[in-house]
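In: the sequence and its predicted three-dimensional model are supplied below.
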Amino acid sequence: MRVLVTGAAGFIGAALTARLLSRGDEVHGIDNHNDYYDPALKEARLARFAMHPNYTHLRADLADAEAIGQAFAAFQPQRVVNLAAQAGVRYSLRNPQAYVQSNLVGFVNVLEACRHGKVEHLVYASSSSVYGANRKLPFSVEDAVDHPVSLYAASKKANELMAHTYSHLYGLPTTGLRFFTVYGPWGRPDMSPMLFAERIVRGEPIDVFNYGNHSRDFTYVDDIVEGVIRTLDHPAQADPAYDPMQPNPGTSNAPYRLYNIGNDQPVPLMRFIELMEQNLGRTVEKRLLPMQPGDVPDTWADVSALRRDVGYAPDTSIEQGVKRFVDWYRDYHHLA
């Protein structure tokens, strides 16, 4: 297939692009290469497949409607995976405008391009952050998500609503995937695995929020990519059992779906840190701090709908995943 991937130089986008190319798809990647974190890491990810004969790349911002429209018209993708976004809960407290431009303006540009390009299926990144103040675990796509606790979460909830509108008005099949704490090789420097690794290597204390009482549904990147591809290959369809008198937030009478994509096995944050220390061969001080604004104490994905519909089955244990991440980290940073 011809697949357009936005955020192709990002953590998940690069891993997905490599997998799509390996199975024979033609991929056009779009990324703005911004400096939210070190662009050198993005360039290193791209270098793994940039010269592949079935890959082309465009440096452009999703908020540039003309550039996005031209890219779609030239490549004529059959399917689209939108992973480009301004990420980060904490950064949204300092720079909210970045989220409006990338996650709202940018996303409507993608929706418009998909509509006019008659794209067969749009798969887009949502986030576990949409569950916000919810406390019922595990988080289910059938739960209401009307109480976001960060602008980042609100922007992802808005994406789901915008996608439904296009599915309803124009028959565009859309599937939103709520990612749960993705980690692994080539990960983002602003996320806890990379931050923990850096501090452990340097022997510096780790800041542990919520006094260490967090748990997270850590999901290995290869499992995420497998789920994205399985979803991409199953375009959303209208739910014949959808009842407008008792609406299910995860489906619709339009070709629209929402899924959680996680490991379905929450891990205490302190256990994750312990595994990092074991694999890096040293222990460090933990500074126990209060909960940060915009954060949530626990996440846990109910992935039963994704298992049922596309056969999603994450199989990387936290022990395997942390070891693979640390092995990559050592190699990338030339550590003994």
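Out: Ah, there it is.
In: alpha carbons only for contacts and neighbour counts from here, please
Out: Noted.
In: can you pull out the helices in the chain?
Out: Taking DSSP state H as the criterion, the chain carries its helices at 11-22, 39-47, 65-75, 91-94, 96-99, 106-116, 151-170, 192-202, 221-232, 269-280, 304-310, 318-332.
In: okay, now residue 315: neighbour count?
Out: As a burial measure, residue 315 scores 13 neighbours (other Cα atoms under 10 Å).
In: excluding residues flanking it in the chain, which one is nearest it?
Out: Spatially, and ignoring its direct neighbours in sequence, residue 315 is nearest to residue 223 (7.1 Å; Cα to Cα, 6 or more residues apart in numbering).
In: from residue 298, how far out is the residue nearest to residue 217 when sequence neighbours are not counted?
Out: With sequence-adjacent residues excluded and distances taken as Cα to Cα, 6+ apart, residue 217 is closest to residue 266, at 4.0 Å. For residue 266, the distance to residue 298 (Cα to Cα, to the nearest Å) stands at 8 Å.
In: what's the overlap in contacts for the two?
Out: 215-216 (Cα atoms under 8 Å, 6 or more residues apart in numbering).
In: surely the residue nearest to residue 315 and residue 311 touch.
Out: No - between residue 223 and residue 311 there is no contact under Cα atoms under 8 Å: 12.0 Å.
In: this is the other structure I want to compare:
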Amino acid sequence: MKVLVTGSAGFIGSHVAIRLLERGDEVIGFDNLSDYYDVGLKQARLARFSDHPNYTHVQADLADRAAVEATFATHKPQRVIHLAAQAGVRYAAENPHVYVSSNVTGFLHVIEGCRHHGVEHLVFASTSSVYGANTHMPFSEHQSTEHPLTLYAATKKANEMMAHSYAHLYGLPCTGLRFFTVYGPWGRPDMALFLFTKAILAGEPIRVFNHGKHKRSFTYIDDIVEGVIRTLDQVPAANPQWRGDAPDPANSSAPYRLYNIGNEQPVELLTYIQVLERSLGREAKMQMLPLQAGDVPDTEADVSDLISATGYRPEVSVEEGVAAFVDWYRSYYRQ
């Protein structure tokens, strides 16, 4: 089928685009190649598949309404995987406006394109950050997410609510995916694993927040991609059994679903660092710091709904995943 992938030069988007092309789909990639981080890395990701005969690239900004509308009108995608966003939790303190422009206004342009061009299914990226102040573990899609702790999380919560309204008003099938701490080859330079690896190889100290005591459901990129592809193929239907007097946040009377995608085995940050040290063959110099504002002490993914709907469970261990990242990093940066 013909699939529009926004953020196709991004970490997750580039991996998803390759998987779709490998299975024979036609992909329209949409990315503005922003300079939030190394544009050269984004171009290198694109170079892995940009000359594929079933790939077409559109370089434009989601906030450009005319460009998004033209993309839908020209290419007429059957399904859409919306991964483009202003990423990063802490950058919002410096530039909050870009988060709303990209993550809210941009999302509106995409979902309007889906509505007016008969798209069969919109799959969009959300985040485990929407669980915010909730401390009940593991995080379940059936729990409340009314207390986000960062602007980034708030914009993703807004996406979930906007998608539900379009599913209800226009019958647009929508699936939101809450990603849990994604890592792996071709990752983002602002993420912990990338920063730690760069610093350790340079003999520089790494900043370890919360003294390394918090836990995360670190999720390898291949597990994320598999979840995205499987949910793309599962178009949600309206649920006539849904009860408005006892509403379930994870589904609806509308064709709308939410799923966590994360490793079920949370790992303490200090353990994660030890796995990285073994893969690099070097010890880290650690600067221990308190928990950062906006960070949550722990995350743990309940993926029972994902397993039930798709038959897939994220399974790559941090030992396997970190080793694969280190191999890629050494090769890419010739170290």
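Out: Here it is on my side, so go on. A quick note: this is a predicted structure, and the numbers were derived from the prediction, not measured.
In: can you pull the TM-score for these?
Out: Overlay of the two chains. TM-score (TM-score structural alignment, normalised by the length of the second structure): 0.99; 335 aligned residues with a Cα RMSD of 0.6 Å.
In: for residue 139 of the first structure, which of the helices of the first structure is the nearest?
Out: Closest to residue 139 of the first structure of the helices of the first structure is helix 304-310 (Cα to Cα; 10.9 Å).
In: that closest one vs the second structure, mean deviation?
Out: In the superposition with the second structure, the average deviation recorded for helix 304-310 of the first structure is 0.4 Å (mean Cα distance after the TM-score superposition for the first structure).
In: which residues touch that helix?
Out: Contacts of helix 304-310 of the first structure (Cα under 8 Å, 6+ apart): 227, 230-231, 234, 259-261, 312-313.
In: what is the nearest of those residues to residue 9 of the first structure?
Out: residue 227 (19.1 Å).
In: that closest one: neighbouring residues, count only.
Out: Neighbours of residue 227 of the first structure (other Cα under 10 Å): 23.
In: quick check: the gap between it and residue 176 of the first structure.
Out: Separation of residue 227 of the first structure from residue 176 of the first structure (Cα to Cα): 12 Å.
In: before we move on, what about residue 254 of the first structure?
Out: On the measure of Cα to Cα, residue 254 of the first structure and residue 176 of the first structure end up 14 Å apart.
In: between the two, which one's more packed in?
Out: Higher neighbour count among residue 254 of the first structure and residue 176: residue 176, with 29 against 23, using other Cα under 10 Å.
In: quick one: map that one onto the second structure.
Out: Taking TM-score structural alignment, residue 176 of the first structure has residue 176 as its aligned residue in the second structure.
In: who's in contact with that match?
Out: Applying Cα under 8 Å, 6+ apart, the residues contacting residue 176 of the second structure are 123-126, 160, 257-259.
In: same thing with residue 178 of the second structure?
Out: Applying Cα under 8 Å, 6+ apart, the residues near residue 178 of the second structure are 125-128, 258-261.
In: what's the answer for residue 230 of the second structure, then?
Out: Contacts of residue 230 of the second structure by Cα under 8 Å, 6+ apart are 310, 312.
In: what does it align to in the first structure?
Out: Checking TM-score structural alignment: residue 230 of the second structure goes with residue 230.
In: measure that match to residue 123 of the first structure for me?
Out: Distance, residue 230 of the first structure to residue 123 of the first structure, using Cα to Cα: 11 Å.
In: and residue 83 of the first structure, by the same measure?
Out: Residue 83 of the first structure is 9 Å from residue 123 of the first structure, by Cα to Cα.
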